[in-house]
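Trainee: Generate a structure from the sequence data that follows.
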Amino acid sequence: MALSSIVNSWTEWAPLEFICVGTAEGMCCPDETPSYPWHTGPPNLCSYIRAISGPRPRRRIEQAQAQLDNLAELLRAESIVVASSIDEIFDEDVRQVLTRKRTSLEKSSQTNTNDKTIQKNKIDVCRPVSSSQEELCFNHQLATPHFKSQYQFGLACPRDILITLGDTVVEAPTSAHIRYFESEYYKPLLYSLWRCDPNMKWLQPPKPTCSSIKMFNDVDYWEKINTKDFNKSIFANSGYKTNLNENEIAFDAADIVRMGKDVFYKKSASANNQGLYWLRRTFPNLRFHMMHFPTDGSYHLDTSLIPLRPPTSGSHGLVLLNQNYPPLASEMKLFTDNDWRSIWAPLHSTGEVPPLALCTGNLNANILSLNDHCVVIEECETPMYRLLHDELGFDVITCPLRVLNEFGGGIHCVTWDIRRQDSCSDYFPNQNYDSECQLDLNNYFDRKIFSNHDEDTS
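Mentor: From the prediction side, this is the model:
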């Protein structure tokens, strides 16, 4: 990475240097959307829950915000500077800041002879803030030629809306109308990055209409179908079709996981094939791989495929898989052919979620890597702690964030990494990408699920 660069992130595991943490201020219970089911509470309450929309209770917002603030404090304890805008962080010359950081790390590595001493890198943290003096609020009506919405979502989960691909920030073309303008609230931060980093690129795919008629097969789809039935049988049997059609480009940033030159993309309720095609055409020097999960047609990839560290000359690469949502055996062959070891994440410690939760309990694998040997997980996930710390030897930092399940995410969801000590390395040299790109994804019926046996015999 050139010393003048700020935006630089190619993987999920390289040493973290600059990250954005979301905010719960002003968040609302959203309107219904045909994109995907919002509420994951008890089925007998669904009809009542769907009738609830508008500002969330102040007490719950305060609890969620306290947990996000605690995450920022936790990062500050890891030698982190917390600021409300990057102008505060980079008021010094960027070249001097990054040079000083690297010099201190080099000196530490040369003089430190105690193997038990952990050297903490400096990580900068920013938070989305209102561009005016008014508090953030999302309880005002939106209207475009294609839809009307009484409420917006909020800014708790920047990972859904923004992604860094190398030196490029991409604003995701979300299909959820209540998030149509969400990236606008990050424009002050994005313009600060633009002014400070002459190498930054900034892209937005064609803005989707979010029209319930143009983009979706059935406006009332999620009222007619049980999400468990959809995941277990309908999704794979239909050729991985969801209510989201292929008329427009659509994906959330959290449908993407970055692993250097190779980027993985989940076919889901929020990401269609057109989104993958746009990424392949826009970033021809990267390789984008479609991932299908036969028992999971819900949204986002960062609870199902979690890379921990890459292969080295002395060890396998490690990637976590969600045992509730196993991937296809054919698509995991890329990992086994390139010295990646697949590890099944333990079941979550509790499946209980609040009635108005926007997420299921399957967020235990939604973790944030500070580097390839240190991760942050939710504090109640003791089975995950035992796996990562006791069995795999990771430094594990625990953080309370359970309230944020109600607001749409886990630790990975509520962050967006902007800079890591990273490069566009090739961790999957053994592959036939041209052949993969010829697959007809609109008629795809492979349903053989990956298992430990597939890895052992590869």
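Trainee: Going by C-alpha atoms from here, please, whenever you check contacts or count neighbours.
Mentor: Noted.
Trainee: what are the ranges of the helices in this protein?
Mentor: 46-49, 58-77, 86-89, 94-111, 187-196, 221-224, 227-229, 235-237, 273-282, 329-336, 382-385, 433-436, 452-456 (DSSP state H).
Trainee: Distance to S425 for the ones you listed - can I get that in TSV?
Mentor: Putting those into TSV (distance: least, Cα to Cα, whole Å) gives the following:
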stretch	distance to S425
helix 46-49	46
helix 58-77	27
helix 86-89	28
helix 94-111	20
helix 187-196	24
helix 221-224	41
helix 227-229	38
helix 235-237	33
helix 273-282	18
helix 329-336	15
helix 382-385	28
helix 433-436	16
helix 452-456	24
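Trainee: closest to C399 out of these?
Mentor: Closest approach to C399 among the helices of the chain (Cα to Cα): helix 58-77, 6.7 Å.
Trainee: Just the buried residues of the closest one, please?
Mentor: For helix 58-77, a neighbour-count test (16 or more other Cα atoms under 10 Å) marks 60-61, 63-69, 71-72, 74-76 as buried.
Trainee: same check, this time on stretch 244-258
Mentor: Under 16+ other Cα under 10 Å, the buried positions of stretch 244-258 are 244-246, 248-258.
Trainee: one more to put side by side:
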Amino acid sequence: MSLVDVHNEWDPLEEVIVGTAVDALVPKADRSMMVIEFSDYDSPDDVPVGPYDQRVLEETENDLETFATELRKAGVTVRRPMPRDHSVMAGTPDWQTDSFCDYCPRDGFLAIGDTIIETPMPLRSRFFEYLAYKDLFLEYFRSGARWISAPKPRLNDAMYRPEAPAGQRLENLEPCFDAANVIRIGTDLLYLVSDSGNELGAQWLQSAVGDRYTVTPVRDVYAYTHIDTTFVPLRPGLVMVNSSRVTKENMPEPLRGWDHIYAPAPVDTGYVGPRANGSLWVGMNMLSISPDLVAVDKRQVGLIRELERHRIDVIPVQLTHSRALGGGFHCVTLDVRRRGTLETYR
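Mentor: This next block holds a predicted model:
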């Protein structure tokens, strides 16, 4: 039996990969970084590259292990990536870079049904991130899972326009997207068109998953990067949405008939270092354990009250440096098995 079997964001969770912050660094400020991570900087020379503060990494690793322990208590199998040396320079004939970190497995890998998909990420510094997960993916493959990779993008300079407005900085020259641009709602896959996912990426994903699924491009909602601080499907018919981005007019068609919880303004949890890598809205980034249980940052008291008002219980945990590292509980996980079947929820 395949160890990979997942159809949506909320069915009872059985197995998950939790990332790591060990030896994370801010990689070389190349053209791809200036589009996706540092668009607020005028010059690559101004970007604070290099290792993160060691205290931040140690505290984050402790937070991740506490989170993993809570998941195990809930009956979930937890897996972790292999360690890597992020300072090693690697590249292609077009570019060279060091690497980011393995904190957010959600960004590079997409589990749909019994398939693991390695997505064609736009950041050069994440080109080789699959190496941290390869042993796990081999194990899943041997268990009967499908394992495919999108065509590796060239990522040459023509792919990026750092000077363009948000949402227009990633060119449409080849399929290119982060897995975190996608959320699964049974046979519907919502795909955020943004600076971390272009139109050709949506087309490639549709070709990869076939006619059983419908990939719906989500446009003009959030221009910068990922979808999971904008829409959080909680159970069939109920979705939490970002109250600063989502309106009735730009609500994706598959969610229009659902009940909508407009997330309250998040608590500013602060950050260490010269800048935040994640917005305030990383506070609504949560992981569903089941349709009535989610893992949420315990500092987001208004959000927790709103969830409990809709009869959803909370595991209160914390990622102290979620804004500094740019990832909440959905970001730092990759759910590979949930107990449920493929359904249509329109």
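Trainee: among the buried residues of helix 58-77 of the first structure, which two are most distant?
Mentor: Spatial extent of the buried residues of helix 58-77 of the first structure (Cα to Cα) is set by the pair R60 and R76 at 24.2 Å.
Trainee: Assess the claim that Y265 of the first structure and W278 are in contact.
Mentor: No - if you go by Cα atoms under 8 Å, Y265 of the first structure and W278 don't touch, sitting 11.9 Å apart.
Trainee: ok, the two, which is more surrounded?
Mentor: Neighbours were counted for Y265 of the first structure and for W278 using other Cα atoms under 10 Å; Y265 has more, 26 against 14.
Trainee: What residue in the second structure is paired with that one?
Mentor: By TM-score structural alignment, Y265 of the first structure lines up with Y191 in the second structure.
Trainee: Also E17 of the first structure?
Mentor: Checking TM-score structural alignment: E17 of the first structure goes with E14.
Trainee: wait, doesn't that match sit right on T77?
Mentor: Yes - contact criterion Cα under 8 Å: E14 of the second structure and T77 qualify, at 6.0 Å.
Trainee: Can you pick out the residue with more neighbours from the two?
Mentor: E14 (23 against 16).
Trainee: now that one, nearest residue through space, not along the chain?
Mentor: Excluding the flanking residues, the one nearest E14 of the second structure by Cα to Cα, 6 or more residues apart in numbering is V76, at 4.8 Å.
Trainee: corresponding residue for the one you found in the first structure?
Mentor: Superposed on the first structure with TM-score structural alignment, V76 of the second structure falls opposite I123.
Trainee: Distance of its match relative to F216 of the first structure?
Mentor: Look at I123 of the first structure and F216 of the first structure: by Cα to Cα, to the nearest Å, they are 41 Å apart.
Trainee: In the first structure, what residue corresponds to I312 of the second structure?
Mentor: Applying TM-score structural alignment, one finds that I312 of the second structure aligns to F394 in the first structure.
Trainee: can you pull the contacts of its match?
Mentor: Applying Cα atoms under 8 Å, 6 or more residues apart in numbering, we find F394 of the first structure in contact with 373-375, 388.
Trainee: 6 Å - rerun?
Mentor: By Cα atoms under 6 Å, 6 or more residues apart in numbering, F394 of the first structure lies in contact with 373-374, 388.
Trainee: on that earlier part again, out of the helices of the first structure, nearest to N322 of the first structure?
Mentor: helix 382-385 (11.5 Å).
Trainee: Average separation of that closest one from the aligned part of the second structure, please.
Mentor: Averaged over the aligned pairs, helix 382-385 of the first structure sits 0.6 Å from the second structure after superposition, using mean Cα distance after the TM-score superposition for the first structure.
Trainee: circling back to that earlier point, which one of the helices of the first structure lies nearest to H412 of the first structure?
Mentor: Among the helices of the first structure, the nearest to H412 of the first structure by Cα to Cα is helix 58-77 (11.3 Å).
Trainee: Which neighbouring elements make contact with that closest one?
Mentor: On a contact count with 3 or more Cα pairs under 6 Å, 6 or more residues apart in numbering; DSSP states H and E, helix 58-77 of the first structure meets no helix or strand.
Trainee: Find the nearest non-adjacent residue to N405 of the first structure, please.
Mentor: Here the residue nearest N405 of the first structure, using Cα to Cα, 6+ apart, is C359, at 5.5 Å.
Trainee: so what corresponds to that neighbour in the second structure?
Mentor: Per TM-score structural alignment, C359 of the first structure is aligned with G278.
Trainee: Kindly report the same for P208 of the first structure.
Mentor: Match for P208 of the first structure (TM-score structural alignment): P153.
Trainee: what about that match, neighbour count?
Mentor: P153 of the second structure has 18 neighbours, counted by other Cα under 10 Å.
Trainee: now the one 4 residues further on
Mentor: D157 of the second structure sits with 12 neighbouring residues when counted by other Cα under 10 Å.
Trainee: could you measure the most far-flung residue of the second structure relative to its centre against E118 of the second structure, distance?
Mentor: The outermost residue of the second structure relative to its centre, with distances by Cα atoms, centre = their mean, is P93 at 28.4 Å. With distances taken as Cα to Cα, P93 of the second structure is found 22 Å from E118 of the second structure.
Trainee: quick one on the thing from earlier: what's the most distant pair in the buried residues of stretch 244-258 of the first structure?
Mentor: Pairwise distances across those peak at 24.9 Å for N245 and R258 (criterion: Cα to Cα).
Trainee: In strands, which of the contacts of F394 of the first structure appear?
Mentor: The members of those that map onto strands under DSSP state E are C374.
Trainee: Most neighbours among the contacts of F394 of the first structure, please name it.
Mentor: Going by other Cα under 10 Å, L388 tops the contacts of F394 of the first structure with 20 neighbours.
Trainee: what about the strands in the stretch 301-450 of the first structure?
Mentor: With DSSP state E, counting those that start in this stretch as the criterion, the stretch 301-450 of the first structure has strands at 305-309, 317-322, 340-345, 368-371, 374-378, 395-399, 415-420.
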